[in-house]
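> No letters, just coordinates:
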């Protein structure tokens, strides 16, 4: 097979079992096949709950041994014979959400979880088992989005945005709320309630909604975190804040000061399934409003059914985002409409080699605010 200059072996982080820590090993370098490319991994975004996934605490299912990972920034090293656009040398965003080509409902998160269908589980086990915590990664062509390197990394004096490679990793965080906000067709000029808004994805939702032209009411438990969020965004005059107190009446009265909202975007963590914000936000919506549920709840949540029914509201669930959402969001970044890096309040706390996986995972668990990033650099 033509290796297109790829080395015979590479370093990779290998998880043999959730009861044992992963180890860095020399393994065979993957080769490009039809429909794929091999990418030299430059930066891997470390999700805040990586250690809980890999030690089995979250009970995510995936085949082992496994090279874990998440979305990444990389440079194409070799391509399959059917690649007509992507070429070696391209800087790319590698999306972790893999879908079956003949059944898009078979979907899973590469390097993290094998999904909910027999097809998704087989696809991860037999085809795309290993992911980005390695020097090289083989990925589906459709999961690679070519980035305008000159525009993104070029100097402002030459028409560039002056970002660094680390900054580009924030794209993967922004994609998640973009999927939900686009799914409910958020329009410029509308008002959207985002809750909780002070975590990594909630904060990103505020940035994305503003870039889409909306006004935002950000809800969160911590008043100082809400104040920091408002001071960080590029257009603070378009952000109002309401504290989650646990009392629906108090929250609803606070939300009412800003008038009926057009939409509600929920992205609460698993432990927030009984949070009061779910009800107070819905009670504060106008007739015909739209609701996007992207929270990671594992338990059933209570919603005001009669209000949703009488006000003709649309209630939509959304897991991740559509493939077509990726180039759309990247265009927002490349055009300078959606900021990343320091301009968006993003900060990278460290970029670690594979051997320091524990330090990376521990640090990511500590820093979960808006724009907080920990990266791995294989």
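Yep, it's here. Owing to the predicted nature of the structure, the values given are computational and were not obtained by experimental measurement.

> C-alpha only now, for contacts and for neighbours.
Will do.

> Would you mind confirming that residue 133 is in contact with residue 360?
No. In this structure, residue 133 is not within contact of residue 360 by Cα atoms under 8 Å, at 11.8 Å.

> what touches both of those two?
By Cα atoms under 8 Å, 6 or more residues apart in numbering, residue 133 and residue 360 have these common neighbours: residue 376.

> These two: which has the busier surroundings?
residue 133 (32 against 24; other Cα atoms under 10 Å).

> so how far is residue 362 from the more buried one?
Per Cα to Cα, to the nearest Å, residue 133 is found 16 Å from residue 362.

> What of residue 134?
Taken as Cα to Cα, the span from residue 134 to residue 362 is 19 Å.

> The two - which one has more neighbours?
Comparing residue 134 with residue 362 by other Cα under 10 Å, the one with more neighbours is residue 134, at 29 against 16.

> List the contacts of the more buried one.
10-13, 41, 67, 354, 378.

> can you pick the most crowded of the residues you listed?
Most neighbours among those, by other Cα under 10 Å: residue 12, with 28 neighbours.

> Surely that residue is within a helix?
No. Read with DSSP: H, G, I helix; E, B strand; the rest coil, residue 12 is strand and lies in no helix.

> The residue nearest to it when sequence neighbours are not counted and residue 112, how far apart?
Leaving aside its sequence neighbours, residue 12 sits nearest to residue 134 (Cα to Cα, 6 or more residues apart in numbering; 4.0 Å). When Cα to Cα is the yardstick, residue 134 and residue 112 sit 14 Å from each other.

> now do residue 308
Note on residue 308: its distance to residue 112, by Cα to Cα, is 34 Å.

> and the two? which has more neighbours close in?
Set side by side, residue 308 and residue 112 show more neighbours around residue 112, with 26 against 20, by other Cα under 10 Å.

> quick one: contacts for that one?
Here residue 112 is in contact with 53, 60, 62, 68-70 (Cα under 8 Å, 6+ apart).

> List the ones among those residues that fall in helices.
residue 53 (DSSP state H).

> Take this one as well and set it beside the first:
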């Protein structure tokens, strides 16, 4: 109920890029129609969060704002039109905001204002603040209920562990979008990054064989060991990319044929020919989910003659999130600390958290802020 909320709370506020964040006392929001106020329990830190807020990654967003991404939270004050969520309910709070009268007006709260006039307006005027705070007012549709008894008591996940959803959901959105099925062989690149490593875990949970591509030999070795020690029946092959399109294609074909590709290429690797190599190894009727910044200039004849499907995907849908939580609650992933190893920091330690997140990457690794 709204009267249970404090008048003010602590939040990590960015007013000036050069000065950086400051922990400040800010007014606690009240719920409105279509929203609920939540108490933040844990918030994820991206590996490139520091770059976003220094401007090194030129992501457009208004200032000032409360930083953040997605969060695990507890409902405190539901809005008057809430039909399901009750005070005390554990929820996953998603950072992807969609315009209610125009779903194409999509943006990432506290990260990127999107590319349409509608998304920019919504971020500027309504949903600019993220979840690096004690409390947040969030859209009802962005709150995904979590079965706390199953997840925390039965399966042994902590609230910090559950923040790994912020990484797992992204590849799940792409894999589900191209209809990955049990028994499929899926190539993932770069598999040694945060989202790629999470993608390997998701594809394995979906019953797929995985071919993990990456440049880092040590990272690939760690990935193999991580999966095999926690999911003994998983089938995971690794291919170290060389930058030679032909050689890499041959290496993939040797462990293929490939049914599907999940591309999560970061901007720094946009010119790498790995996507062309992987596409060459696709079987007839293969599918590609393009979620990164890879070079898409593959052979048109390959696409046409082999009936290749190429689909771009931004993040995931609410239906994806609901379905994924069902998988998690039903024990499709390693239990407890076997899923993820979390480093946790307080709001005042935001610099240390951003530095740690930039280095502590890869499968089963996560950094969080806890207000």
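Great, that's in hand. Just so it is clear, the structure is predicted and the values come from calculations on it, not from any experiment.

> Can you verify residue 47 of the first structure is assigned to a helix?
No. Using three-state DSSP, the assignment for residue 47 of the first structure is coil, not a helix.

> surely it meets residue 364?
Yes. Using Cα under 8 Å, residue 47 of the first structure makes contact with residue 364 at a distance of 6.6 Å.

> burial of residue 145 of the second structure, as a residue count?
18.

> how near is the closest residue to it other than its chain neighbours to residue 36 of the second structure?
Excluding the flanking residues, the one nearest residue 145 of the second structure by Cα to Cα, 6+ apart is residue 91, at 4.5 Å. Residue 91 of the second structure sits 11 Å away from residue 36 of the second structure, going by Cα to Cα.

> who touches both of the two?
residue 75.

> out of those two, which sits in the more crowded spot?
Shown here are residue 91 of the second structure and residue 36; by other Cα under 10 Å, residue 36 has more neighbours (30 against 22).

> For the more buried one, give me its contacts.
Residue 36 of the second structure is in contact with 75-79, 82, 137-140, counting by Cα under 8 Å, 6+ apart.

> mind running it again at 6 Å?
Residue 36 of the second structure makes contact with 77-79, 137-138, according to Cα atoms under 6 Å, 6 or more residues apart in numbering.

> Also residue 192 of the second structure?
With Cα under 6 Å, 6+ apart, residue 192 of the second structure has these contacts: 219, 362.

> picking up where we left off before, could you provide the contacts of residue 36 of the second structure in TSV, with additional columns for neighbour count?
Output for these, formatted as TSV (neighbours: other Cα atoms under 10 Å):
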residue	neighbour count
77	26
78	26
79	22
137	25
138	27
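
> from those residues, which is closest to residue 22 of the second structure?
Within the contacts of residue 36 of the second structure, the smallest distance to residue 22 of the second structure is 20.0 Å, found for residue 137 (Cα to Cα).

> so that closest one, which of the three states?
Under three-state DSSP, the three-state class of residue 137 of the second structure is strand.

> ditto for residue 332 of the first structure
helix.

> Can you tell me what it aligns to in the second structure?
Taking TM-score structural alignment, the alignment pairs residue 332 of the first structure with residue 327 from the second structure.

> Quick check: the gap between its match and residue 344 of the second structure.
Distance from residue 327 of the second structure to residue 344 of the second structure, by Cα to Cα: 25 Å.

> And those two? Which one has more around it.
residue 344 (19 against 15).

> so who does the more buried one touch?
So, once contact is read as Cα under 6 Å, 6+ apart, residue 344 of the second structure ends up touching 367-369.

> let's see it at 8 Å
Residue 344 of the second structure sits next to 160, 353, 367-370 when contact means Cα under 8 Å, 6+ apart.

> what do you get for residue 16 of the first structure?
22, 64-66.

> 10 Å - rerun?
Listed by Cα atoms under 10 Å, 6 or more residues apart in numbering, the contact partners of residue 16 of the first structure are 22-23, 63-67.

> Closest one of the residues you listed to residue 120 of the first structure?
Taking the contacts of residue 16 of the first structure together and measuring to residue 120 of the first structure by Cα to Cα, the closest member is residue 63, at 11.6 Å.

> Let me know the distance separating the most centrally placed residue in the second structure from residue 44 of the second structure.
Geometric centre of the second structure, nearest residue: residue 167, 3.2 Å, by Cα atoms, centre = their mean. Applying Cα to Cα, the value for residue 167 of the second structure to residue 44 of the second structure is 9 Å.

> related to what we said a few turns ago, verify the stated contact: the residue nearest to residue 145 of the second structure with residue 37.
No. Applying Cα atoms under 10 Å, one finds residue 91 of the second structure not in contact with residue 37, separated by 11.4 Å.

> any common contacting residues for those two?
Shared contacts of residue 91 of the second structure and residue 37, counting by Cα under 10 Å, 6+ apart, come down to 73-75.

> From these, which land in strands?
When DSSP state E is applied, those are split such that 73-75 fall in strands.

> any chance of the residues you listed in a markdown table, plus distance to residue 192 of the second structure?
Shown next, in a markdown table, are those (distance: Cα to Cα, whole Å):
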| residue | distance to residue 192 of the second structure |
| --- | --- |
| 73 | 29 |
| 74 | 32 |
| 75 | 35 |
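
> Which one (most neighbours) among those residues?
residue 73 (28 neighbours).

> ok, and the closest non-adjacent residue to that one?
Nearest one to residue 73 of the second structure, counting by Cα to Cα, 6+ apart, is residue 40 at 4.4 Å.

> The one you found and residue 71 touch, don't they?
Yes. Here residue 40 of the second structure reaches residue 71: they are 6.7 Å apart, a contact under Cα under 10 Å.

> Need the residues touching each of these two.
91-93, 131-132, 136, 369-370.

> ok, back up a step: between the shared contacts of residue 91 and residue 37 of the second structure, which sits nearest residue 202 of the second structure?
So of these, ranked by how close each gets to residue 202 of the second structure (Cα to Cα), first place is residue 73, at 23.1 Å.
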